[in-house]
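# sequence first, then the predicted structure:
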Amino acid sequence: MINETIPLHPILSNINLIAIGQSQLIYNDFNGITRPAIIICPGGGYLTIHEEEAEYVALKLVALGYMVFILNYSTSAPYAYFPAPINDLSLALDYVHDNAERYGINQSAISVLGLSTGGHLASLVKPKYKLKSKALIYPILDLSSLTNFSTAREKTTLELMFSAIVGNAHPTFEQLRLWHSDAFICEETPPTFLCHYSDDIYCSEESARHYLEHLNKKRIPFKDLKVFSKKHGNPTIDPSNDWILSYHNWLNTL
């Protein structure tokens, strides 16, 4: 079993990749067989990294034969100021691509999967290397839609997040629009898997529909999976709504 931590930053040790997968020796037995790779961007509101969430998904994917990398990207002020997390993801893509042979990876089968704010991050990257796919799982697609929450706890969390990523606890619509997910859709955007929850107040049906419309305009292939009776930030599997298996099956059609 591979379980390694790879530093990505010369100074900040918390910016790293965690590689998880079957041993290359056991997996391909030197027969030249390669496997797909997935870089996971965990959630955490750009304030922390939700490790358990990412590890749960990673182990499920490893069991399906993927080489998985969990990205611990820049969080909290002043480190998460955009585009720092995007740069971290680019470094991760560089590393995985450049070390594909070491891990028995097919260079044409590298994907990015993001959860919550990690889904937002995954939606922003313009890959240097052509990705096989992007998976956005209960992603925050529209930062400006988060300004309407009313509880004190929600307001404080949002103020901290906005301060971290744009340097302003009360940003303007124009500031947030710069980092709107649909603004980063282009002809080079890879096929996209979007999973959103029916009871998710952070990824509304409207924002999901809007994002899919933009993908369609650019003729980007996509899979839209709506999971019912799920709340934001819960990746665990309901046998009737196994989004990881749906994602795996969809990847095999590309």
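Nice, I can see it. Numbering: from 1, shown residues only.
# C-alpha only now, for contacts and for neighbours.
Fine.
# okay, now L143: neighbour count?
21 (other C-alpha atoms under 10 Å).
# the residue lying closest to it once chain neighbours are set aside: what's it in contact with?
The shortest distance from L143 to any non-neighbouring residue, by C-alpha to C-alpha, 6 or more residues apart in numbering, is to L176 (6.0 Å). L176 makes contact with 143-144, 166, according to C-alpha atoms under 8 Å, 6 or more residues apart in numbering.
# closest one to C195 out of those, please.
L143 (17.6 Å; C-alpha to C-alpha).
# residues contacting that closest one?
176-177, 179-180.
# and it, how far from S23?
40 Å (C-alpha to C-alpha, to the nearest Å).
# now I185
36 Å.
# between those two, which one's more packed in?
Per other C-alpha under 10 Å, whichever of I185 and S23 has more neighbours is I185, with 20 against 15.
# one step back: so the residue nearest to L143 sits in a helix?
Yes. When classified by DSSP: H, G, I helix; E, B strand; the rest coil, L176 is found to be part of a helix.
# ok, now how distant is it from E187?
In terms of C-alpha to C-alpha, L176 sits 23 Å off from E187.
# rewinding a little: L91: which of the contacts of L176 is nearest?
V166 (21.0 Å).
# neighbours around the closest one, how many?
That count, for V166 with other C-alpha under 10 Å as the rule, works out to 20.
# try it against this one:
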Amino acid sequence: MKTEEYNLNISDHQFKVKGYWLDQVADFGRKVDYPVVVICPGGGFTFHSEREEEPLALRFSSFAMHVVVLEYNLIGKKPVYPLALQEMAKTIDWLTKLPESMHIDKSKIILAGFSAGGHIVAAYNGIGTDEKLREKYQIDRYSGQHAATILGYPVTDMTVKGSFPEDEQTLKKISPDKTLWKTQDLLNKKSKPTFIWLTRTDELVNVTNSLTYANRLAQLNVPTELHMYESGIHGLALATYVTKKPGKNKYLNRRAAGWIDLVMSWLEMMDLVL
């Protein structure tokens, strides 16, 4: 495996992505193009959680998938949106234009978002598949399309009371555009198949987020799989020792740790694996 950081540009704005590229295996007897997962880690739009970056990248890589981690726009001088959408579109465009020597199956670009990063993926699954919205948010200049999305304990509706974000000031720093507050309202019949997992006792992101989003996908007849574990805190990541915070056993959850195997069996059913 090779890892490399890249600086991508949108006009005068620069952002980083990190690629985890699988090597070719001589024993296969031929060259292989691998699917690629684009990860948007969580962090409340104030940082990028490293627990949801390399540990997840290496786990997906073990299933014969390239991985790219997107260091998307955070709360700062400018709102998170619409720049974060443009960063995602640019990343997909960049992937589709990489040389054949990178051995990417460009028909199998999968977006994976966790917590706040899940909001970006959830929103993009609506906006990126709607011609009018692509034009509105200035992503119609970019080529390429994702094939599916994976959402882990995602923020999908920022208006849910008692859930992140908890104050209107933060909400407006994320997006002054109310259209982006409820990602379920952005979905359409061309939105891509989606896998969602969460825990019922998530103390930060109310389960209403995932349930409402999944319900809307089902209404649109978009292939959807939803797994809600009975217990577990927010931000479990892999829910194993690899992503456990030191001395905090609450980040271990044997049942929820099975989410990634469920994801892979679902991707296999969707014909999105090697």
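Yep, that arrived. What you see is a predicted model, and the numbers here were worked out from it, not measured in a lab.
# before we move on, back to that, which of the contacts of L143 of structure 1 still touch in structure 2?
Compared against structure 2 with both residues aligned by TM-score structural alignment, their matches' C-alpha atoms under 8 Å, the contacts of L143 of structure 1 retain 179-180.
# export the contacts of L143 of structure 1 to CSV and tack on distance to L59 of structure 1?
Shown next, in CSV, are the contacts of L143 of structure 1 (distance: C-alpha to C-alpha, whole Å):
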residue, distance to L59 of structure 1
L176, 34
R177, 35
W179, 30
H180, 30
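# ranking the contacts of L143 of structure 1 by neighbours, who comes first?
Most surrounded of these: other C-alpha under 10 Å gives W179, at 22 neighbours.
# hang on, that one packs against V125?
No. Counting by C-alpha atoms under 8 Å, V125 is not a contact partner of W179 of structure 1; they are 10.7 Å apart.
# in structure 2, what range does stretch 106-122 of structure 1 match?
Using TM-score structural alignment, stretch 106-122 of structure 1 lines up with residues 105-121 of structure 2.
# N3 of structure 1: which element?
In this structure, N3 of structure 1 sits in strand 2-7 according to DSSP states H and E.
# and stretch 23-32 of structure 1, end to end?
Stretch 23-32 of structure 1: ends 14 Å apart by C-alpha to C-alpha.
# with structure 2 overlaid, how far apart is the strand holding N3 of structure 1 on average?
Comparison of strand 2-7 of structure 1 with structure 2 after fitting gives an average deviation of 0.9 Å (mean C-alpha distance after the TM-score superposition for structure 1).
# what's in contact with whatever helix or strand comes next after that strand?
Next helix or strand after strand 2-7 of structure 1 toward the C-terminus (DSSP H and E): strand 16-21. Strand 16-21 of structure 1 is contacted from outside by 1-9, 58-59, 62, 65-73, 92, using C-alpha under 8 Å, 6+ apart.
# which helix is the longest one in structure 2?
helix 83-96 (DSSP state H).
# quick one, that helix and strand 13-21 angle?
Angle, helix 83-96 of structure 2 to strand 13-21, by axes from the mean of the first three to the mean of the last three C-alpha atoms, to 10 degrees: 40 degrees.
# mean per-residue distance, helix 83-96 of structure 2 to structure 1?
Its matched residues in structure 1 lie on average 0.8 Å from helix 83-96 of structure 2 after superposition (mean C-alpha distance after the TM-score superposition for structure 1).
# what's the offset of that helix from the middle of its chain?
12 Å (C-alpha atoms, centre = their mean, to the nearest Å).
# quick check: next helix or strand after that helix?
Going down the chain from helix 83-96 of structure 2, the next helix or strand is strand 104-114, by DSSP H and E.
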